[in-house]
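No sequence on hand, only this structure:
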């Protein structure tokens, strides 16, 4: 079977979408499918397991990048003359058999990312921004024009947004939660990396280390974690390790203002995030909006108890109080503090961390690929697939 994967950049380290496509491609070739990658940005070292096709795009200005890739990708697929069994799109393009929505509706993303969206004037200004205007129009063209045969979403939350905004028939949408590499993200990593990573960031062996992972600190709820830590009943040996990109100086200033500057460690980005989880005790993810939040699943696979908000799609896979704690309101620091208080107990952390690992195994890469292949089969109606 010939499968075309369409994504703007096929570089694993670039982000969540890219990592997802990379993992999917690996799983497909391991099952002996012929995989073609249609992309504008190729990896530095091409992998001969795949057949690469270059998609031209004007990349110096993001609106032009979006539009040129959206139009050129279907042309590049057609130009090959190959009859693909499945064309699977991961970036806004104007035709594909399956379109994967990996980040929710752009409108909802804007609502939860930009404070100015709370006013009519602010909304108007943002919608006139060429970047946002382009993404909103492309999204509308794909869904209103039904430039797909099947849509897949990464959460019920994401599906509800699509049905609400674009009136997509619910039966057109399949939910496939993100998968996690349960070999890479494993409780066994603690034995290998815990001491060295803690030493690197000056964290004592008996410190309770909270881990926060994500770029876009505001939307991911970092300020609420800082406020929760500043509450008086916190143990003295708690530290917070922040991994990702954001307005770091702003959040350093907030931590200083709250009197916990010495407890918050900003690590920047990391290419070996599995080692970071290995050093942690609790994962905190009170996101104000996240269509899923793969970092939460990675932490669970690593054996960490997680605190996640209902505004994240990842909360849908968590049984509150058993394999994680789901908070109702991410902006409520007291609610986060109460959840942390429960997990300051070592035995409780151990029990919940074990349950989290067990739950993560239901969302392995193998499970993800099997669900994806199930969608492929329904589309091609081929009993030999």
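In hand now; what should we look at? Treat the numbers as computed from the prediction; the structure is a model and nothing was measured.

hey, let's count contacts and neighbours off CA atoms from now on
Fine.

Contact partners for residue 316?
For residue 316, the contact set (CA atoms under 8 Å, 6 or more residues apart in numbering) comprises 155, 156, 310.

this is the other structure I want to compare:
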């Protein structure tokens, strides 16, 4: 094994690295892949936890953060990274969208498309995130652009005129040691009792990191109202995430179904929540991938996903009936009712768990290594 002092240097530039975010987990997965290829890995960030970087064999270097909001702080980070790289001359530079690189850019969101899907309008000029993304992607200095889904690939191809040969779809992975049928099933009864769910009650859940507007929690409440009319008293509804619950709780109260809802912030043992569900739904207006969908399927939980959720692309070949338009509330109600009353949920969940086996963290890491070798 090459000592770190002699190994080629790889830099991962990402403004924040916290284990709870999908982007951070991607950065740590990249560090593991680069380390396996013989690189010394440095993560350049403004905020992060050193012990998390060290756990994947990387060194975290914190760069000074511009203290005021606005586009300039993103460009400031880019300048600080470029200055560091001029001094240290890395052999590989991985950007997470806020930094120019001659190598590879990993993008996690389509901010322009998201605004159009969620709010029905374009972003204002000078938008903080859009400004740096436009600068990096229009500049085209990178050799390679990696995205979470075909949804993203099409948007960037058309919006920035990037040739398809330079774009790679790199689906996020999940940890099969945590998200699996055995762990989810083992925790099911305890978690359902804790949530107050009776044995003959169906539990339908929307689990996410946050941003309830983007994930269409309002639409989920509408679906719940429709299901309560069709299957009175037979379903409960769970929403998990970090955001303001109050507008959606008021919506549920106005619909007369407040007592059917359970609201929870994020938890560390989320696999037991997936296991407690009968159906997982993600009616997002846009979700560039949606790793929670992958985790739910790995736990053997049937899912219904919006057509504008990247993870739905994994279902297109064999389970297209589990994909719906985000705004088709009546369609969601009918599909959920069908799953509740007709389908063999256990068999469907087992099929989905087998399907996503190809997207485990280990297999995706091998694909990452192959991608880096190509560079």
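Right, received. Where do you want to start? Please read these numbers as outputs of a predicted model, since none were measured by experiment.

circling back to that earlier point, ok, so of the contacts of residue 316 of the first structure, who is nearest residue 117 of the first structure?
Among the contacts of residue 316 of the first structure, residue 310 lies closest to residue 117 of the first structure (CA to CA), at 20.9 Å.

isn't that closest one right next to residue 327, touching?
Yes - taking contacts as CA atoms under 8 Å, residue 310 of the first structure lies within contact range of residue 327: 6.2 Å.

quick one: which of the contacts of residue 316 of the first structure is nearest residue 348 of the first structure?
residue 310 (21.7 Å).

what does that closest one align to in the second structure?
Residue 310 of the first structure maps onto residue 307 in the second structure when the alignment is built from TM-score structural alignment.

ok, residue 158 of the first structure to residue 143 of the first structure distance?
To residue 143 of the first structure, residue 158 of the first structure is 14 Å away according to CA to CA, to the nearest Å.

Distance of the aligned partner of residue 209 of the first structure in the second structure relative to residue 225 of the second structure?
When the second structure is aligned by TM-score structural alignment, residue 209 of the first structure is paired with residue 203. Applying CA to CA, the value for residue 203 of the second structure to residue 225 of the second structure is 14 Å.

Those two: which is more packed in?
Each of residue 203 of the second structure and residue 225 has its neighbours counted (other CA atoms under 10 Å); residue 203 has more, 24 against 21.

Verify the contact between the match of residue 209 of the first structure and residue 197 for me.
Yes - contact criterion CA under 8 Å: residue 203 of the second structure and residue 197 qualify, at 7.4 Å.

list residues touching both of these two?
What both residue 203 of the second structure and residue 197 touch, as defined by CA under 8 Å, 6+ apart, is the set residue 236.

Walking through the stretch 1-150 of the first structure, point out its helices one by one.
Along the stretch 1-150 of the first structure, the segments classed as helices by DSSP state H, counting those that start in this stretch run 16-30, 62-79, 106-113, 120-128, 130-144.

what is the orientation angle of the shortest one with helix 120-128?
Our comparison of helix 106-113 of the first structure with helix 120-128, counting by axes from the mean of the first three to the mean of the last three CA atoms, to 10 degrees, yields an angle of 130 degrees.

which strands and helices sit next to helix 106-113 of the first structure?
In this structure, helix 106-113 of the first structure packs against helix 130-144, helix 217-220, with contacts taken as 3 or more CA pairs under 8 Å, 6 or more residues apart in numbering; DSSP states H and E.

of those, which approaches residue 357 of the first structure most closely?
helix 217-220 (22.6 Å).

Tell me which of the helices of the stretch 1-150 of the first structure sits nearest to residue 261 of the first structure.
Of those, the one closest to residue 261 of the first structure (CA to CA) turns out to be helix 106-113, at 25.3 Å.

where exactly do the strands run in the stretch 101-250 of the second structure?
Assigned by DSSP state E, counting those that start in this stretch, the strands in the stretch 101-250 of the second structure fall at 104-106, 144-147, 167-169, 202-210, 235-242.

Turn the ones you listed into TSV, including distance to residue 161 of the second structure.
Below are those laid out as TSV (distance: least, CA to CA, whole Å):
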stretch	distance to residue 161 of the second structure
strand 104-106	16
strand 144-147	12
strand 167-169	11
strand 202-210	31
strand 235-242	36
